[in-house]
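Visitor: sequence? don't have it. structure:
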C-alpha cells in the first residue's frame, strides 16, 4: 500500500528527451532497480553494524542500566519478592525492555557483555531503519523510502548513536513503528484496520512504553488522528466503530508494558507518577549551550529546537525546505485550479494520512517550547523526533525531483548534484569522526570543529575506550623496551566511571579514586576535569578535536627510576613525556563526577 502520487506528471514522458534523460527516467521508474538498491542499502548497514560494533566505548550509564535489567530478572526469578529493582536509583521510572533482554541473554552470547549491549542496541536501531523505510514508502513511494533510509543511516545522532544510546535509540525505533501502524490505520479509513495492524500497533506502543513513559506521545498521535479522521469522513460513529479493535491494541500494549516495566502497574497510578517526575526532573547538572554552562533547570525553552536545527545533516534540512516548497506549490495549484476541482483529486485518505507524521514532529517541539522541561545532552532525550523529521525530508527531496526533472533537465540535474554534494559532505564528516559519529554538527555552526566547546560533545565519554587502549599500548611498549621480566602494576584514575576504562586496560592496572596516588589520569575533554597536573601521554582526536586525554602523573608524586623511552612505532597519538615537556592540566573546572543515572 502506498499513498504517493505518480512519479512524473502526466504527459511528461511524451516530450522528446535525450537518450541520457530517458535512461534516468527508466532507472527512476524501475521497480527492480529500486528494490535492489533497498536491499543493497540494508545489507550495507547490517555489515557496518557487524564490523564496527566493537569500536564503541562504554557509556556513563551502562553499568547502572545493565544492573537494572539484572534486578528486573531477579524480581521474576524470586517469585516477585526481590523488589530491589523498584528502588534502584531512579531507573524504576523507566521501562526495562532493552535491559531485560540484554541481561537475560548475556550468559548465552559469546561476546563481552557491553559489546553485546552495543550489538543489541544497534539491532534495535536497524529495526528503526526498517520502520522509517516502510513509513517513507507508505507516504511517498519506494524512492522516498530509500531516501529516508539513507538519510537516517547517515544522521550522526541516529546511525552513530545506535551502539551507545541504549535507552534512546530503541525508544526511537519503537516510536517510528508506532507511527507507521497509526498511519496504516488512518490510511485505510473509513474501513476498519486489519488485526495484523491492530496487534502491530499494540506491540509497537507497548515496546515504547516498555522503554520510556514518553510512549504516551504515540497514544496522543493516535487519538488526534482518529478524531481528525472522523471529521474528514464526516462520520461521528467512526471512533466507536474503531473502539473494539483499539481496545485490543491497548491490551496488547499494556501487557508488554506490564511485563517489561512492572513498577508502572504496581499500582497503575505509577505511570502518572513517572510522567510527572520526568516533567519536573532536575538535579545538580549543567549543560553546554552556545558556549555557556547552563543549569539544566534554567535552559531556554528553545534548547531542543536549536539542537535539532544544528544536529540534523545539511541534506535533511534541505529536504525539509523542499517539503515546504512542494507544499506551497501544491497550495498555489489548488488556488489556481479551484478548490472544488483539486479537492476531488485528493482522496481523503491522503489528507489525513500525513497527520500522524506532522504530529510526531510538531508535538514534541511545541511541548518543549511551552513547557520548558529540564534537558541536557543535546537532542538525546528527543532523539525519537529525528526519524519522522527524516521521513519529511525524504518526501521533500523526492517531491523536489518530481517537480523539477519533467520541467527542466538542467534544473533536475542541478538538483541531483546539490543532493549528492550535501550527502557526500555529511558522509565524509561521519567517516572522519568514527566511532564518535553521534557528536556530529552541521555547517550552521561550522561543523563539529565549530561546535566544539560551544555545544555538547562526547557526553557519553565513549572516547575513553580508545584512550585506555592507547595507554595500554604505550605501557606495553615501555616495558618491552626496558625488558621488564615482571610486569609493573600501574594505578589509573579516570574522570568518569571506572568501568569505562578498566575494561580495556588489562590485568596490571589498579583503578584508584585518589588522583594523588595515580600514575595516569584519563578524561574525556567534554566533561572538564581539573586538579591534576602532569605531562601529556596520549590524545584521542578527530578532525583536529581532542576527544580524550591521558595525563602522566608519575613525575609529580614519585621519582622516575629511569628515563622513559621515546616512542618508536610512529604512532602520533602515543608518546613518552620529555623532562622539558610543559605541565598541563585538563580543561575545565569540574571535579570527578559522581556516578548517577541520567534520565
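Guide: Received it, and whenever you're ready, just let me know what you need. Keep in mind that what you see is a predicted model, and the values were worked out from it rather than measured.
Visitor: C-alpha only now, for contacts and for neighbours.
Guide: Noted.
Visitor: looking at it, residue 501 is touching residue 463, isn't it?
Guide: No. Residue 501 is beyond contact range of residue 463, at 9.7 Å (criterion: C-alpha atoms under 8 Å).
Visitor: count the neighbours of the closest residue in space to residue 289 that isn't next to it in sequence for me.
Guide: Nearest non-adjacent residue to residue 289, counting by C-alpha to C-alpha, 6 or more residues apart in numbering: residue 455, 5.1 Å away. Residue 455 has 23 neighbours, counted by other C-alpha atoms under 10 Å.
Visitor: next one: residue 217
Guide: 18.
Visitor: which of the residues in the one helix or strand residue 25 maps to are buried?
Guide: Per DSSP states H and E, residue 25 falls inside helix 19-29. Residues of helix 19-29 classed as buried by neighbour count (16 or more other C-alpha atoms under 10 Å): 21, 25.
Visitor: angle of the next helix or strand after that helix against helix 19-29?
Guide: Downstream of helix 19-29, the first helix or strand assigned by DSSP H and E is helix 31-52. Between helix 31-52 and helix 19-29, the angle comes out at 70 degrees (axes from the mean of the first three to the mean of the last three C-alpha atoms, to 10 degrees).
Visitor: contacts for the helix or strand following helix 31-52, please.
Guide: Counting by DSSP H and E, the next helix or strand C-terminal to helix 31-52 is helix 62-77. By C-alpha atoms under 8 Å, 6 or more residues apart in numbering, the list of residues contacting helix 62-77 from outside reads 81-85, 88, 91, 96, 98-104, 114, 499, 597.
Visitor: and these, which of them are buried?
Guide: Neighbour-count burial (16+ other C-alpha under 10 Å) applied to those gives 85, 91, 96, 98, 99, 100, 101, 102, 103, 114, 499.
Visitor: and the comparison structure, right after this:
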C-alpha cells in the first residue's frame, strides 16, 4: 500500500518536474559550444540529404567535430528541418531539458530497482536541488544527453545481466538504444560496451564457480546475447555519424583516442591561476566536483557508506559495487591519462546520475534503518537545512544555475577570481536583450556594430541595423565597434579580483549573487582603433597623439598602453615607452606582450639580467607564447649553452614543429657539434 502511494507521488512529481524544466529552458542562453555544434549538425544533415556528396562534415580541422557523433544534435536538426522550426535554439533547449528530465527519471527508476519508489522520490529531490545539472539541462546538448545514455546503459546492463529470468524484449531494446546513443554522441560511449561485457563475464564466472546454473547451453545463449546486443548497439551509434561510417571499425577508435587527449586547449582560471587546460593539476576534476556538488548530496553518500551493508542482499551489493565502478573508473582513468580538461567538470556530468543514485539510496537506507523519531526528525531537519544553500541560489539567480559553488568554496563570491564563472557564456543572451531595448531609445544612426567575446548573431537576427563582430576582450581596441557584450570568461583573475573588470564604460551589468558575469560596454571613443591603424601604417606621431587622448578616457586598457609604448619606441622615446609598459603591467601583470617588449628594451640597453627576468615572467604567464623561448635562450646562448638548450627543448616539448626554436637549437650546436646541428637543419627543411 505504501509503495503504491509512493509510486503515485513519484509519477506526479516527475510530471511536475518535466513541466518546470521545459518552462525553465525558455530562458536559457546559447551555450558556449552550441552554435558550433549546431553548424556541424547542419553539415551532417547535408551529408545525408546529398547521399554523402557534401563532405563538409568530414573536414573540420579547427573544431575537430568530425570525431563527435553528436547524435542528439543531429536528431534535433533533423526535426528542425522536418517541421520547419524557426526558433532553432529555443527548440534545442526544449530537447535538452527533455533529455535532462529523462536522465532524472531513468536514475529514479534505477533507484526503485534497488529500494522502491521511496528512493526514486529522493532521486527527484536531489536532482531538483542540483544547480549544476539543472543549469546544464537547459542548453547543453552534448553532456546532458550523454549522461542519459550512460546511466541508461548501466541500468539496463545490470537489469539484463542479473535477471533471474529471461531478459524482457523491452530491456534488450532499451539497452541497445542506450548503447547506440552513448557511442553516437561521443566516442567515449564505447566504454559502456566494456561495462556490459565486464558485467556479463563477471556474472558468468560467478555462477560458474559457485556451481550455480552451470550449463554450457545457457552460457552459449548469454554469450550470443552479449555479442548481439553489443553489435546492434555499436551499429546504432554509427547511423548518424559520417566520419564513423567511412570506416566503421577504425574511425570510432581513432575518435576515442582523440577524445582522451582532445587537441583544443583553452586558458581558464583554477585556484586563482590562469592556466592552459592541458596543464591543470591532476586533481582538477575531483576538486571541481568537491566545490560544486551540493553538500546534501555528499551527506547521502556518507549515509550510503554507513548504512548500505545492512540494507541490501549479496546480489544487490555486487550490482552497487559495479555501479560505483562506473562512477570512479572514468575519474581515475583521466587522471592517470593526464587528459585535457576544462569547463569545470561538465564533460563528466555523465557520472552525476550515478552519484545522485548512491546518495538517494544512502538517505533511504538511513531512514529504513533508524525508525525512531528522535533520530529521524533531526536528520530530516539537517537534510532540509543542507538544501537551503543550492535552492536559494537557484531561486535568486535564475536561469544561471550552473554557476553554483557550494559552501566549501565559499559560494560564488568565494570562487570569484579563483575559479571560472560564466565559462559557458549563458549571460550573453541577457546582455544582448538588454542592449536591444537600450538601442530602441537611442537616435537612429544607421548601422550599429556590436562586438563580443562570444558569437551572438542569433540575438540580433531580427534587427538588420545591428552588425556583430567577434573579438577577444583583451584585443577589443583592435576592432571597430560601438557597443560590446562581454561575458566573464577569459578575463585574467587579477582584473577580476581588483575590479578592473567590468570596465568603467560599462552601461549594464548582469550579476549573479552580486558577482558580475556579463558587461554591456558603450564605446566612448574610437581613437584607440584609429591609433592602431595609424601604427600599422607606420605613422608613430599620429598614433601616439591618438593613444594619448584615449588613455585620458580609458585608464584600464593594457593594450592601449602597450600600443602607445610601441609608438613611443618608434619616436625614439624609450623612457616614456617603459613607463607605458609598466602601466600596462599594473593593469595586467601577466600581459605577455608588455613583458616581452620590456625584455626587448632591456636587451637593447644590455641589461641581460632584467631581460631574462621579463622573458621568464612571460613564460610563467603563458607557457605557450612560443616566440619568447628563443629570445630567452639567446641571452644564455653564450654564457650557459646548456641552459639555453633546456629552454628551447621546453618550447619544443610543447610545440615540436616550432621553427624558430629548432633554428635556435641548431645554432647552439653549429660550432661545437656540426652533426647534431645538421640533424636539426634536416628537421627544419622538412617543415612546411
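Guide: Structure received. Model, not experiment: these values are computed from the prediction.
Visitor: quick revisit: what do we get in the second structure for the residue nearest to residue 289 of the first structure?
Guide: Under the alignment (TM-score structural alignment), residue 455 of the first structure pairs with residue 419 in the second structure.
Visitor: show me what contacts the aligned partner of residue 523 of the first structure in the second structure?
Guide: Mapped onto the second structure by TM-score structural alignment, residue 523 of the first structure lines up with residue 486. Listed by C-alpha under 8 Å, 6+ apart, the contact set of residue 486 of the second structure reads 428, 452, 453, 454, 473, 518, 519, 520, 521.
Visitor: got JSON lines for those residues, with secondary structure too?
Guide: Rendered in JSON lines, the data for the contacts of residue 486 of the second structure read as follows (DSSP: H, G, I helix; E, B strand; the rest coil):
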{"residue": "428", "secondary structure": "helix"}
{"residue": "452", "secondary structure": "strand"}
{"residue": "453", "secondary structure": "coil"}
{"residue": "454", "secondary structure": "coil"}
{"residue": "473", "secondary structure": "helix"}
{"residue": "518", "secondary structure": "strand"}
{"residue": "519", "secondary structure": "strand"}
{"residue": "520", "secondary structure": "strand"}
{"residue": "521", "secondary structure": "strand"}
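Visitor: re the thing from before, keep only those of the buried ones among the contacts of helix 62-77 of the first structure that are in helices.
Guide: Here DSSP state H is the test, and these give 98, 99, 100, 101, 102, 103, 114, 499 as lying in helices.
Visitor: verify the contact between the fifth one and residue 120 for me.
Guide: This points to residue 102 of the first structure. Yes. At 7.3 Å, residue 102 of the first structure counts as touching residue 120 under the criterion of C-alpha under 8 Å.
Visitor: residue 407 of the second structure -> the first structure?
Guide: Aligned partner of residue 407 of the second structure by TM-score structural alignment: residue 443.
Visitor: in which helix or strand does the residue nearest to the spatial centre of the second structure reside?
Guide: Nearest to the mean C-alpha position of the second structure, by C-alpha atoms, centre = their mean, lies residue 343 at 3.0 Å. Using DSSP H and E, residue 343 of the second structure is not contained in any helix or strand.
Visitor: ok, the residue nearest to residue 170 of the first structure when sequence neighbours are not counted to residue 294 of the first structure distance?
Guide: Among residues not flanking residue 170 of the first structure along the chain, residue 124 sits closest, at 5.2 Å (C-alpha to C-alpha, 6+ apart). In this structure, residue 124 of the first structure and residue 294 of the first structure are 33 Å apart, going by C-alpha to C-alpha, to the nearest Å.
Visitor: pick out whichever of the two has more residues nearby.
Guide: Set side by side, residue 124 of the first structure and residue 294 show more neighbours around residue 124, with 22 against 16, by other C-alpha under 10 Å.
Visitor: the helix or strand hosting that one vs the second structure, mean deviation?
Guide: Residue 124 of the first structure is part of helix 113-140, with elements assigned from DSSP H and E. Compared with the second structure after fitting, helix 113-140 of the first structure deviates on average by 1.1 Å (mean C-alpha distance after the TM-score superposition for the first structure).
Visitor: next, the angle from that helix to helix 62-77.
Guide: Note on geometry: by the same axes, to 10 degrees, helix 113-140 of the first structure and helix 62-77 are set 90 degrees apart in direction.
Visitor: what stretch of the second structure does helix 113-140 of the first structure fall on?
Guide: The aligned range for helix 113-140 of the first structure is 88-115, by TM-score structural alignment.
Visitor: packing partners for whichever strand or helix holds residue 644 of the second structure?
Guide: According to DSSP H and E, residue 644 of the second structure maps onto helix 641-654. Helix 641-654 of the second structure sits against helix 628-636, helix 659-669, with contacts defined as 3 or more C-alpha pairs under 8 Å, 6 or more residues apart in numbering; DSSP states H and E.
Visitor: what ranges do the helices span in the stretch 201-350 of the first structure?
Guide: 216-232, 238-260, 270-279, 303-311, 314-337, 339-345, 348-353 (DSSP state H, counting those that start in this stretch).
Visitor: quick one, which of the helices and strands packed on helix 641-654 of the second structure gets closest to residue 186 of the second structure.
Guide: Evaluated over those, closeness to residue 186 of the second structure peaks at helix 659-669, with 34.7 Å, by C-alpha to C-alpha.
Visitor: need the next SSE after that closest one, C-terminal direction.
Guide: helix 674-686.
Visitor: run through who's touching the lengthiest strand in the first structure.
Guide: The residue-count maximum for a strand in the first structure (DSSP state E) belongs to strand 533-542. Identification of contacts with strand 533-542 of the first structure by C-alpha under 8 Å, 6+ apart yields 432-433, 463, 466-467, 470-471, 546-556, 573-577, 581-586.
Visitor: so which of the residues you listed sit within helices?
Guide: Residues of the contacts of strand 533-542 of the first structure located in helices (DSSP H): 432, 433, 466, 467, 470, 471, 554, 555, 556.
Visitor: the second one matches what in the second structure?
Guide: The reference is to residue 433 of the first structure. By TM-score structural alignment, residue 433 of the first structure lines up with residue 397.
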